[in-house]
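> mind looking at a prediction? Sequence and model below.
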Amino acid sequence: MQASARPASPLSPLRRGLGAALLLASPFFPLLPARAALDAFGQPVAGAWPGKVATEAELRADIGADRAYHDALASRARPTLDAFGGLPGSGAKLGLAANGFFHTEKKGNRWLLVDPLGNAYFHLGVCGVAIGDTYTVTKGREGDFAWLPPADGADRYPSAWREGNPGVFSFYLANEIRKFDHPHDPAEFEVRMIDWLRQWGFNAIGAFSPLPPAVQAQAMPYVAHLPLDPGTAGIPALPGIPGAWDPFEAANRERIDRSFAKSVAARRDDPLLVGWFLANEPLYEDLPKVIPALKADHACKRELVAFLREKYGTLAAFNAAWGMAAPSFDALGDTALPASTRAAFDDLHAFTGRFEEAYYRLVAETFHRYDSRHLLLGSRFQPGTINDEQLCRIAGKYVDVMSFNYYTDAVDGDLLKRIAGWAGKPLLLSEFYWASDADSGLSGGRSVSSQRERGLAYRNYVEQAAALGCVVGVEWFQLIDEAASGRWFEGPGGERANCGLLGVTGRPYKEALAPMIETNDAIYAVWLDGKKPFAFDNPRFSTAGGDTKTTTAPRATGPVRVDGTTKNWPGIPPEIVPASRLVQGVVVNGQTFAATFKLCWDDANLYLLADVTDPTPMRNGYGQKGAALWLGDGLEIFLGTEEVGAGGPLRFTDRHLLVGATGPGKAAVHFAGRTAEQQTPVEAVVVPGGSGCTIEAAIPWAALGLASPPRPGIEFRFDLGVNDSADGRNRRAQLMWNGTDKNSGDRTRWGRLKLLP
């Protein structure tokens, strides 16, 4: 599931950055009901789908079935690859260097990743080649499971319990034990999985994978993570920004040096190591919100105060620019600084660049003291982070590859080329997947309607990206489905997505894998030889036909009451947001989800009235949690009043308004990405209707940063998203009038709104 906002990529930030405390009773993965929600094989009791296991005999029979399946794959016609998975002869043909390690080269307008033998290598990785996410917490909720072995291990399942974590169990491992009739053998598991990955056409072990000796023995390329987290390096995170730490703190410089001397230097000579990730989804876009609120005991806050003192010189000049009445510059250290003026916004943007420069320079210089042979693979940014020219230009000076956790349906080539151009470096699309709830029994993720559609989505994504010339690899998340009762380290509300290439019973998703294998086999023809990339014939997966639509808002004919009626509204036909404008999720067969809307205005407000056709209307349980309103039924309104002709990241005055259909009566509203102090009251109502509901909102011009009413003829950037939830806690589908599900972090695809007299 992905919001159109930066709450924009919920599965991604939740994955490893927020911690279990935030994930208990997570809205993305609701708590399972008590009483035997899972069967003895760890599958949801409810539902039936092809491949659901009923007996141990079926598991044992899978040994022969798996062997036959992979033997057939091994005999197929496929390209010959070199020892690292690169294309033999391509180095000589393209004039590439062989230096014994992975590196990048640019030939003409095309970026290339080059393997140690000097051949072109398109990185086809799988994250999480491990069993970690198959563990789930059983202690204290034993009634949720139809079967559990004795917790003391007095049977054949002791190796299915997580060592050092009592009450944490893996049904995947239990099924493996049933199948092979012996305890889990990590080395045997790794050898088998690496063999299967190669049969499926993958050529690398991706992020979040342990690296046992089997990886070296099987000579599979892999990636690693720099030891920059509290657990490995003792570096404290900045409060409120997972994955970020203070580069101005002298003690952190010493910690990094000690950590790299121990861990980085040890792998300096390994040719199988593609490179090192610096971080996972650090939310640097939150730096301008978090650092000003810190106390002076944080070095970055002291650095910010010094920056402001240097820029303004006098306290009077600073107070005038920031709209403050600070008694002294020294007092700013322990004062929360509000960014309520454009000057403050610009200053914090500039200081964020100073922070990022210090961070990347420190990491790169320290890294190269201990390893000058391997690649720095970037920070696995989310869309809302990476769509920032300043950040990309700074990071691009120090990393070799920009990694991007790009969860999307339609591949936006313009966006990817823009990022690569800003950074001057190639891209690795380092995390993505699709899930099919209907034939896996799991929930969560970017849903499609079948396992085959998962594979077709992969084909579309990988081939469209490879054809751009700026993408040098991808990493699918992940090898095995997450536990159906929630990943263990996030508690009962943890992720439980059908993200795997294998299910909990160890069965490969063959319907998904078939299209994936086609793409993996064809990747060099697409990447190097100009073969036309596969295009999924589904409008959700295409950016074609993305013309910019313009709607109009006439002036109201009289006073407008926000009551869901059109009294004193001009007599204009509504705009239509049809079911075909689905940009996120799935719509249940036989149900209709669509909307119409119209706009008008007066000197006080812009009015929007939407009629939503929804078989399960007004289901939104986030009335008290405004920032999460997008998870339930409601609207997302996007408005931009400046630089109307420019796309890219959001501007200072852009607004993203969430209107939650929390029930009949007053609607809940929230401006996304703005602090509590920056929220502006918006009157909005929800009125039940025959096939759904009507939602009306009056948005004050002042809330859009306009000091006076606009003039007729003026144009704004505008878009409207419509969200659908079946349970009030999880968004099931999203429609968008003109743009995409990336609207919250990128205004490029927003439409236009013109005010009429």
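Perfect, thanks for sending it.

> please count neighbours and contacts with C-alpha atoms only from this point.
Noted.

> helices or strands next to the strand ranked longest in the chain in the packing?
Across the chain, the longest stretch assigned as strand under DSSP state E is strand 715-725. For strand 715-725, the packing partners by 3 or more CA pairs under 8 Å, 6 or more residues apart in numbering; DSSP states H and E come out as strand 634-640, strand 731-736, strand 751-755.

> highest mean neighbour count out of those strands?
Ranked by mean neighbour count, those are led by strand 731-736 with a mean of 27 (mean count of other CA atoms under 10 Å).

> the inter-axis angle of that strand versus strand 634-640?
If you take axes from the mean of the first three to the mean of the last three CA atoms, to 10 degrees, strand 731-736 sits at 40 degrees to strand 634-640.

> got the angle between strand 731-736 and strand 715-725?
160 degrees.

> tell me what strand 731-736 is packed against?
strand 582-585, strand 715-725.

> make a markdown table out of those strands and add distance to A358.
Below are these laid out as a markdown table (distance: least, CA to CA, whole Å):
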| stretch | distance to A358 |
| --- | --- |
| strand 582-585 | 38 |
| strand 715-725 | 35 |
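
> presented hereafter is structure B, for comparison with structure A:
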Amino acid sequence: MPQESRRQFIKGSLALSAGFALSPISHLTASEMAPTTQTNSRGFFTLGKRKDRWFLITPGGEPFFSTGLNHIDPASLRYPENICIWRDTYGGSTLRWIKESVAPNLKEWGFNTVGWVQEVSVRQWRHSRAFTVDEYRALDMPYCHSLPFTESHQWEKHTVHYDFRSKDWQDWCEYVARDQCAELADDPNLIGYFYSDCPTWVHNLPENEWRGPIFDPEMLKTEAGKKELTEIATAYYKTIHDTIRRYDKHHLLLGDRYENYQPISMEVVNAALPYVDVLSFQDFNNPIKNLDDWHKKTGKPVLLADSAKIKWHTEPGEFTPNDGTWYADTLEALFQNPGCIGFHLCGAYQRNKARRYGLLDELENPDTEQVDPMKAANLKIAQQIESQF
């Protein structure tokens, strides 16, 4: 990366592209870099420590705390009542929408990362598609990407479980890595890869009770059952690790986004530890305490990959705001956790009629009452990094 481009990348990441000029931060020393699953991290995001706390490290070698927004889907601008905006303002182009709406707004609001883009399409249905490589290039800012190895999400009610020890599973992982990781392998803006969203390892919800959990939790009452789950989970994480690394040696492995208010088996987490770089969680209950507990329990850096304070049970046509004050308080507390490397807000970017909340309404008007405290909180973290690290 040319020196001037690298300097602008770092300043944009830390100043959050909100018009604040922050001075460059000293690079980490070699002793402060941390071991990861990456076989070549030079010029890419990695992990390191500064003053006994974990950070993401930018391609330029600077500490980076990820403040991200999730769920960014252009279909929310294609309802009959607002499709004129899509056509007249953006010429029906997703690339234009990303360049002219998404990226400028996220930077203005102080978010320095796109956590993951897939959005609720219909309740209890699959999420929308991820961005393409060209759409990520149009975004031109740090992002994480979800890989569709398994659809065992707690909200997904249609897909059977894979046998993680089968040849079919290995072949599917190979295809996903060949299809997606090979395209993204050289992108310095990519932070890393997520896997399943809230996988039902030892729990299920009423919507997917028909298929049950991946592993029967009753079997964990025996040593034989614990051993079998360890073997299954090890096959899952090792296969994913090995297939990604065949096509991408550069980017971090962020693992599954575990659901913190459902049971999480230590057999699963322990099986993951050698094959992921970060433990990632969804938590709408008590993320500050829970992420602190997980970091202390495992020693791994932790990421709050999906969380928000909103009204869950809304009726069709009813919308609810995302609580900006809660976001600011949570972000500040998470930054005090020496193991936490970021917080990604369960957005969404623009509300739709399935999720029913977002930072923009259907006519692209921002919810300034909630966005303003988010912006101030994001800037405060950037300033703290500059002054302290």
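Great, that's in hand. Since we're looking at a predicted model, the values are computed, not measured.

> on that earlier part again, can you tell which of the helices and strands packed on strand 715-725 of structure 1 is closest to E511 of structure 1?
Taking CA to CA, strand 731-736 is the member of these nearest to E511 of structure 1, at 23.4 Å.

> circling back: buried residues in the longest strand of structure 1, which are they?
E715, F716, R717, F718, D719, L720, G721, V722, N723, D724, S725 (16 or more other CA atoms under 10 Å).

> is the last one in contact with R732, as I believe?
Yes. The criterion here is CA atoms under 8 Å, and S725 of structure 1 meets it with R732 at 5.0 Å.

> in structure 2, which spans are strands?
Using DSSP E, strands in structure 2 cover 46-50, 53-57, 63-64, 66-69, 113-114, 143-146, 190-197, 252-259, 279-282, 302-307, 340-345.

> would CSV of the ones you listed with mean neighbour count and distance to M266 of structure 2 be doable?
CSV is the format used below for the strands of structure 2 (neighbours: other CA atoms under 10 Å; distance: least, CA to CA, whole Å):
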stretch, mean neighbour count, distance to M266 of structure 2
strand 46-50, 23, 24
strand 53-57, 22, 22
strand 63-64, 28, 29
strand 66-69, 27, 26
strand 113-114, 27, 29
strand 143-146, 23, 23
strand 190-197, 23, 17
strand 252-259, 25, 12
strand 279-282, 26, 12
strand 302-307, 26, 15
strand 340-345, 26, 20
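
> how about TSV for these, with distance to K227 of structure 2 added?
Supplementary listing: those in TSV, determined by distance: least, CA to CA, whole Å:
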stretch	distance to K227 of structure 2
strand 46-50	31
strand 53-57	32
strand 63-64	38
strand 66-69	36
strand 113-114	37
strand 143-146	29
strand 190-197	22
strand 252-259	21
strand 279-282	22
strand 302-307	26
strand 340-345	30
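
> tell me which of those strands lies nearest to A224 of structure 2.
strand 252-259 (24.1 Å).

> which residues in structure 1 does that closest one align to?
Using TM-score structural alignment, strand 252-259 of structure 2 corresponds to residues 375-382 of structure 1.

> what's the average distance of stretch 377-386 of structure 2 to structure 1?
When structure 1 is superposed, stretch 377-386 of structure 2 averages 2.8 Å from its matched positions, counting by mean CA distance after the TM-score superposition for structure 1.

> helices along the stretch 1-150 of structure 2, start to end?
3-15, 83-90, 94-97, 103-108, 133-139 (DSSP state H, counting those that start in this stretch).

> what sits against the closest residue to L375 of structure 1 other than its chain neighbours?
Excluding the flanking residues, the one nearest L375 of structure 1 by CA to CA, 6 or more residues apart in numbering is G275, at 4.3 Å. Counting by CA atoms under 8 Å, 6 or more residues apart in numbering, G275 of structure 1 touches F102, Y222, V223, A224, H374, L375, L376, L377.

> how about the first one, what's its match in structure 2?
When structure 2 is aligned by TM-score structural alignment, the residue opposite F102 of structure 1 is F45.

> for E285 of structure 1, which of the helices and strands packed on strand 731-736 of structure 1 is the nearest?
strand 715-725 (21.8 Å).

> which part of structure 2 matches the closest one?
Strand 715-725 of structure 1 corresponds to no residues in structure 2, going by TM-score structural alignment.
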